[in-house]
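# Kindly generate the corresponding structure for this input.
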Amino acid sequence: MHLSALALYRNNELYRHWAPILKILSMLWMVLALFMLVPCAVLLLEREPDTQAFGVSILVILSMVALIWLLTYRVPLELKPWQMFILTVTSWTSISGFASLPLVLGAPQLSFTNAVFESVSAITTTGSTVMVDLDSLSDGLKLWRGLMQWMGGIGIIVTGIAILPFLKVGGMRLFHTESSDWSDKVMPRTGGIAKATLGIYIGFTLFAIVSYGLAGMTPIDATVYGMTSIATGGFANSDASFGIYADKPWLLWMGSLFMLSGALPFVLYIRFLRGFKSAPWKDQQVQGLLKLLLAAIMMLSVWRIFHGTPVFEAFTHVTFNVISVVTTTGYASQDYSLWGALPVVAFFYLTFIGGCSGSTSGGMKIFRLQIATLMLRNQLRYLIHANGVFTTRYNQQPVTNDISRGVVAFSFFFFITIALLALSLAALGLDFITALSGAVTAVTNVGPGLGDVIGPAGNFAPLPDTAKWLLCIGMLMGRLEILTVVVLLTPMFWRR
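Sure, this is the predicted structure:
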């Protein structure tokens, strides 16, 4: 391009608005390409044909990075709030698209729709899959599926801690109120929090990988399951999910521990390491999550024991599957849809909950349920004492009207999104159970649904392509806490 023409282009208002966004996107794509080098190297050592698929994918991504860098290298990295909304949504969608390239070009040779579905499911740590015969995949592709979920796990922690609160969206807003600014007590700057979080995330992942390996998993299984357990993603190297190790109960208990670790707030780990030893146990989110898990596990264990399952087996599999669903991991050690009517309904309810804010898990998050309960209790008090003054407190801090409005707004759009998605899936001919559970599991980022098609023993491959695209939208909206996406659909956003 001629220099004068390039200068004129750079003075364009549209360029000034979009150039910072594209520049940051190119950096994220560069990171994605670097991660692709890992499975590419493994495939090269194994002399697998999939090496070429990763090589071509890396070249495509680097070409896009080079082009954007050429056009934006002088642009300062300063973003306004409205640009942050666009960056958040476009980063997750574009990374999911580029991550699908090896799945299209590699040995599975998935269709474009299936490849995008698989990558969106991975990057959002949902865990729904359209791939079958996973055991026969090359180690490189198994590793890539795990890496995608691992990247998505750390990505949502950083997004949830550093970006969504800044946009006044997301659960960590509660911890950024003037009276409860944990950032001053933990790390002086957001960058320090992100680095500390990454260090803890890597440490947990390495510990999980080593532990799985010492407990009897093969090296590739230990690596993938280690990454996807901490990321609460749920991708497995077998069509049987974690059930391939159902005969080794110690692995199920280890998996339960690692999934739970990924579902707790990572800022509390930072506080713990910086001397606040009681921080994780005094946090109201953690207390609520542990109490709920214990209640669900005890109820379903008693049900299974009453129906003839040995005590230890019942307790082991119930614990694993309950934690898997509540933390939105999506592993399955058994097909719990065969346990009876009560467990099926219970697991459907548990699908909505999710882990803690500031973790890798999806769902509504436990703190929203707790605040909603506190709001309901206060409303009942007002009915009895009309002139009373009541203060809602959470973690020893008052809950402001801003936070209450955020919880109500999120809950409204959360259920509206599920309702519209389920209605759309039903319009495509899916049965009631598949349509409803598919919508719920997509928006909550859990993975398996209910029924014979997409249940714990099923697969999303039989669904029509249109349904898969709708579920991709649901997974992305759920992972980005819905409001981040909804705001882009409003005319007022584009009339700045």
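# make it CA atoms for all contacts and neighbour counts henceforth
Noted.
# so where do the helices sit in the stretch 51-200 of the chain?
In the stretch 51-200 of the chain, the helices defined using DSSP state H, counting those that start in this stretch lie at 81-99, 101-105, 112-123, 139-158, 182-186, 190-214.
# Val326: which of those helices is closest?
For the helices of the stretch 51-200 of the chain, the distance to Val326 is smallest for helix 139-158, at 15.9 Å, taking CA to CA.
# Would you mind getting the angle between that closest one and helix 81-99?
Interaxial angle, helix 139-158 versus helix 81-99 (axes from the mean of the first three to the mean of the last three CA atoms, to 10 degrees): 170 degrees.
# For Leu6, give its distance to Tyr15.
11 Å (CA to CA, to the nearest Å).
# Looking at those two, which one has more neighbours?
Taking neighbours as other CA atoms under 10 Å, Leu6 and Tyr15 compare with Tyr15 leading, 16 against 11.
# could you list every residue that touches the more buried one?
By CA atoms under 8 Å, 6 or more residues apart in numbering, the contact list for Tyr15 reads Tyr9.
# quick one: the host helix or strand of it to helix 81-99, angle?
Counting by DSSP states H and E, the element that carries Tyr15 is helix 13-46. Here the directions of helix 13-46 and helix 81-99 differ by 30 degrees (the same axes, to 10 degrees).
# Now do helix 13-46: distance to the chain's middle.
Centroid displacement of helix 13-46 relative to its chain, using CA atoms, centre = their mean, to the nearest Å, is 20 Å.
# Then stretch 129-136?
Computed by CA atoms, centre = their mean, the chain-centroid distance of stretch 129-136 equals 21 Å.
# now do stretch 399-414
With CA atoms, centre = their mean as the basis, stretch 399-414 stands 21 Å off its chain's centre.
# coming back round to it: could you pull out the buried residues of the helix holding Tyr15?
The neighbour-count check on helix 13-46 (16 or more other CA atoms under 10 Å) flags 15, 19-26, 28-30, 32-33, 35-40, 42-43 as buried.
# now swap in stretch 316-325 and tell me
Buried residues in stretch 316-325, counted by 16+ other CA under 10 Å: 316-325.
# compare with the first, here's sequence two:
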Amino acid sequence: MFARLSELPLLVLLLGATGLLAFLPAAHAAILNDSALARHFFYSGIALLIITGMLGIATAAYTPRDAARSQLAALAAAYLVLPVAMALPLVQALPDTSFLNAWFEMVSAFTTTGATVYAPDRLPPSIHLWRATIGWFGGFLTLVSAYAILAPLNLGGAEVISGRVPGRGTAGAAQITRIAEPAERLTRNALQILPIYAALTFMLWVGLLICGDSGLTALVHAMGTLSTSGISAGLGTAAASSGIAGEILIFLFFIFALTRRAFPVKGLANSDRPLTADPELRMAALILLTVAVVLLLRHWVGDGSRSFDDPFAFLAAVWGAVFTSASFLTTTGYESAYWGSTTDWSGFGTPGLLLLALAIIGGGVATTAGGVKLLRVYALLRQGQRELEKIIHPSSIGGGGTDARRLRREGAYMAWVFFMLFAMSIAVVIGTLSLLGVAFEPALVLSLAALTTTGALADVATLDPIPYGGLSAPVKITLAVAMVVGRLEMLALIALVSPAGWRR
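This next block holds a predicted model:
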């Protein structure tokens, strides 16, 4: 059965999976005795499955000339086409909404951005579950595509590890392709990742239930944490009943967005080194420690009359800084209930620039996090360190072995190329939003929120929150496209349209 399904185009399979997922909020609404909402989701799921069956029959004999690049194209198309299907039950359930708002909401959820145009109390619980489910599905697709689609083409951060030209694959990947077709590799990785991804979500859900959250709140926060979508069924983790115990539990699960080695799936040059020796995890720990110290010193130096005589207030301020910083570093966007203790210690308010910088850095390679990624930043730092060593000792020899030398040379070069493309993307989106009438500061925050897939930046990184619902239609469309670009990464899109891939 799985062999026959693997022969279908990726976009058709994803459409069928979307139809199956619609039955979850349908069942939830039926349990809550909301029969009208249950019918909307149930009928939408049936319709999507029928369309999937028809498309599956029509494309059963389709054989692409280049299967690997065809999957990359299907992945890009999925972020543009599937939100239209995902918005169908939302439009039916909310008759007073526009299709553009529903589409924007689904693009935001599917790209794990988590930005919303609706007030929390406007949406029924089953629709909150649908948003969280789509975000969770988007995180799963991100993991599968990282291992099965992007890595064989040296994209998504794999180019930093291999040091090879993005979009062309490696010799080893070519040999694997001859043994296992890209469709088989995609199926194998999906069947390997799904049980682990679902089990981790279930573990966090049960843990949050034990800590005191309600069933829906715990499930939505569990899905939002593992997928780094940051979607919430209410006012976020700050208003959750689980309190600091729930925040500690969520904080522990942030590790899966900081390093791929924490996720028990082989691939992308996994080494036998212990997790504590992972460069991405160590860099994340250093960043979080630095940010926490800077935030506390910022308030202490700014208001010397304020003391830390109250140890509980001091610990609350430290925890608020660490949790919120980790949340935005992983591009999740959950805010600690004690974040106010951190920002209001001396009355300076929210340090939005720090949160923007954390989101730009992002999480680990081959994780659900967005941003530039820790491994690319690490490669640039190691290359800069080596250049300083050569200035002091021109005859010195850089150690660390073959992998370290490749990371400092070709890896750092690829990381710099991506960083420049990311900076150019920011400039293009800010320029477009400015032409559409958005002021510079909101345009900057909205652009970074979309490109780093951290929708919560619009609520936290500015003095006054920026409501997505009040934006004009062209601005919403621009941000939705930016979310897709941030999720896929500009390097992958350039490799997709590169003429070098046309020669087959």
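# Superposed, how do the two chains score by TM?
Here the superposed chains carry a TM-score of 0.84, computed using TM-score structural alignment, normalised by the length of the first structure; 469 aligned residues with a CA RMSD of 3.5 Å.
# circling back: for the buried residues of stretch 316-325 of the first structure, give me TSV that also has distance to Ile61 of the first structure.
Below are these laid out as TSV (distance: CA to CA, whole Å):
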residue	distance to Ile61 of the first structure
Thr316	44
His317	42
Val318	43
Thr319	42
Phe320	39
Asn321	38
Val322	39
Ile323	37
Ser324	34
Val325	35
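# now the strands for the first structure?
Ranges of strands within the first structure are 393-394, 397-398, based on DSSP state E.
# Redo these as JSON lines? Include distance to Gly160 of the first structure.
Below are the strands of the first structure laid out as JSON lines (distance: least, CA to CA, whole Å):
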{"stretch": "strand 393-394", "distance to Gly160 of the first structure": "19"}
{"stretch": "strand 397-398", "distance to Gly160 of the first structure": "20"}
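# Quick one: those strands as CSV, columns for distance to Arg377 of the first structure and mean neighbour count too.
Shown next, in CSV, are these (distance: least, CA to CA, whole Å; neighbours: other CA atoms under 10 Å):
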stretch, distance to Arg377 of the first structure, mean neighbour count
strand 393-394, 12, 14
strand 397-398, 15, 14
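# Tell me which residue of the first structure matches up with Leu433 of the second structure.
Alignment note (TM-score structural alignment): Leu433 of the second structure maps to Leu425 of the first structure.
# With adjacent residues omitted, what lies nearest to that match?
The shortest distance from Leu425 of the first structure to any non-neighbouring residue, by CA to CA, 6 or more residues apart in numbering, is to Ala435 (5.2 Å).
# The one you found: neighbour count?
Residues contacting Ala435 of the first structure under the criterion other CA under 10 Å number 26.
# List the contacts of it.
Ala435 of the first structure touches 422-423, 425-426, counting by CA under 8 Å, 6+ apart.
# Just tell me what it corresponds to in the second structure.
The alignment partner of Ala435 of the first structure in the second structure, by TM-score structural alignment, is Ala443.
# What sits closest to Thr462 of the second structure if chain neighbours are left out?
Nearest non-adjacent residue to Thr462 of the second structure, counting by CA to CA, 6+ apart: Gly352, 5.8 Å away.
# What's the local residue count around the one you found?
The number of residues packed around Gly352 of the second structure, counting by other CA under 10 Å, is 17.
# doesn't Met283 make contact with Leu258 of the second structure?
No - between Leu258 of the second structure and Met283 there is no contact under CA atoms under 8 Å: 9.5 Å.
# who has more neighbours, the two?
Comparing Leu258 of the second structure with Met283 by neighbour count (other CA under 10 Å), the higher total belongs to Leu258, at 30 against 16.
# To which residue of the first structure is that one aligned?
Checking TM-score structural alignment: Leu258 of the second structure goes with Ala263.
# Also Met420 of the second structure?
With TM-score structural alignment as the criterion, Met420 of the second structure lines up with Phe412 in the first structure.
# hang on, the earlier thing: the residue nearest to Thr462 of the second structure matches what in the first structure?
In the first structure, the residue paired with Gly352 of the second structure according to TM-score structural alignment is Val344.
# ok, its match touching Asp335?
No - taking CA under 8 Å as the definition, Val344 of the first structure is not a contact partner of Asp335, at 10.2 Å.
# Run a quick neighbour tally on the nearest residue in space to Gly255 of the first structure that is not next to it in sequence.
Once flanking residues are discounted, Gly255 of the first structure sits nearest to Ser229: 6.7 Å by CA to CA, 6+ apart. Residues lying near Ser229 of the first structure (other CA under 10 Å) number 35.
# Report the separation between Ser229 of the first structure and Gln379 of the first structure.
39 Å.
# Ok, Ser183 of the first structure next?
32 Å.
# likewise Ala419 of the first structure?
Here the distance between Ala419 of the first structure and Gln379 of the first structure works out to 27 Å (CA to CA).
# Please apply the same query to Glu481 of the first structure.
Glu481 of the first structure is 26 Å from Gln379 of the first structure, where distance means CA to CA.
# More neighbours: those two, which one.
Glu481 (24 against 14).
# Quick one: map that one onto the second structure.
Aligned partner of Glu481 of the first structure by TM-score structural alignment: Glu489.
# I figured that match was touching Gly156, is that so?
Yes - contact criterion CA under 8 Å: Glu489 of the second structure and Gly156 qualify, at 7.2 Å.
# quick one: contacts for the residue nearest to Thr462 of the second structure?
Neighbouring residues of Gly352 of the second structure by CA under 8 Å, 6+ apart: 460-462.
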